[in-house]
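Asks: Provided below for reference: sequence and predicted model.
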Amino acid sequence: MDQFMQAAIDEARLGRREGGIPIGSVLVRNGEIVAKGHNKRVQELNPIKHGEMS
């Protein structure tokens, strides 16, 4: 598994630990992570708090 997928999985696990849905995402540019996040829909009771939005 590459480092980028691992970073997305780490974000998903963080979301699960917070009581949310385990979905994580990373944005990579030129081989470098420039952003990362995880779903916060459940934690913040907001239907638009998807991982790719945070």
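Replies: Yep, it's here.
Asks: use CA for all of it now, contacts and neighbours both
Replies: Will do.
Asks: Residue 37 and residue 11 touch, don't they?
Replies: Yes. Counting by CA atoms under 8 Å, residue 37 touches residue 11, with 6.1 Å between them.
Asks: Pull out the buried positions in the longest helix seen in the chain.
Replies: With secondary structure taken from DSSP state H, the chain has its longest helix at helix 3-17. Neighbour counts over helix 3-17 (16 or more other CA atoms under 10 Å) mark 4, 7, 8, 9, 10, 11, 12, 13, 14, 15, 16 as buried.
Asks: let's bring in a second one:
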Amino acid sequence: MSCDPYKWTCARCGKTHCNPFFTCYPREFWKDGKKRIGEVCEKCRDEIDYSNVREEQK
């Protein structure tokens, strides 16, 4: 997360968010073939959580 509290970049999709009320979520995810941990946006959080639930159901 950048030093500017009103601007940060999602660690998974790379999209920059400027809204101070846009919440980021710490998650573990795969990117470029490596497992990473970082702050992700709500859309990426939903995708990660959904894929984790589907893996548990298998």
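Replies: Thanks, I have it. What you see is a predicted model; the values in this text were computed from it and never measured.
Asks: Send over the TM-score of the superposed chains.
Replies: Here the TM-score for the pair of chains, by TM-score structural alignment, normalised by the length of structure 1, is 0.25; 32 aligned residues with a CA RMSD of 4.2 Å.
Asks: on that earlier part again, which neighbours do residue 37 and residue 11 of structure 1 share?
Replies: When contacts are counted by CA atoms under 8 Å, 6 or more residues apart in numbering, residue 37 of structure 1 and residue 11 are jointly contacted by 24, 25.
Asks: before we move on, the earlier item: just the buried residues of helix 3-17 of structure 1 now: which is nearest residue 26 of structure 1?
Replies: Nearest to residue 26 of structure 1 out of these is residue 8 (CA to CA; 5.6 Å).
Asks: ok, which stretches of structure 2 are strands?
Replies: Remark: strands assigned in structure 2 by DSSP state E are 8-9, 16-17, 25-31, 34-40.
Asks: which residue packs closest to residue 28 of structure 1, ignoring adjacent ones?
Replies: Residue nearest to residue 28 of structure 1 in three dimensions, not counting chain neighbours: residue 34, with 5.7 Å by CA to CA, 6 or more residues apart in numbering.
Asks: If I follow the layout properly, that neighbour ends up in contact with residue 27?
Replies: Yes. Using CA under 8 Å, residue 34 of structure 1 is in contact with residue 27, at 5.7 Å.
Asks: higher neighbour count, these two?
Replies: residue 27 (14 against 10; other CA atoms under 10 Å).
Asks: For burial, what's the neighbour tally of the nearest residue to the more buried one once chain neighbours are set aside?
Replies: Closest residue to residue 27 of structure 1 apart from its sequence neighbours, by CA to CA, 6+ apart: residue 35 at 5.1 Å. Using other CA under 10 Å, residue 35 of structure 1 is surrounded by 12 other residues.
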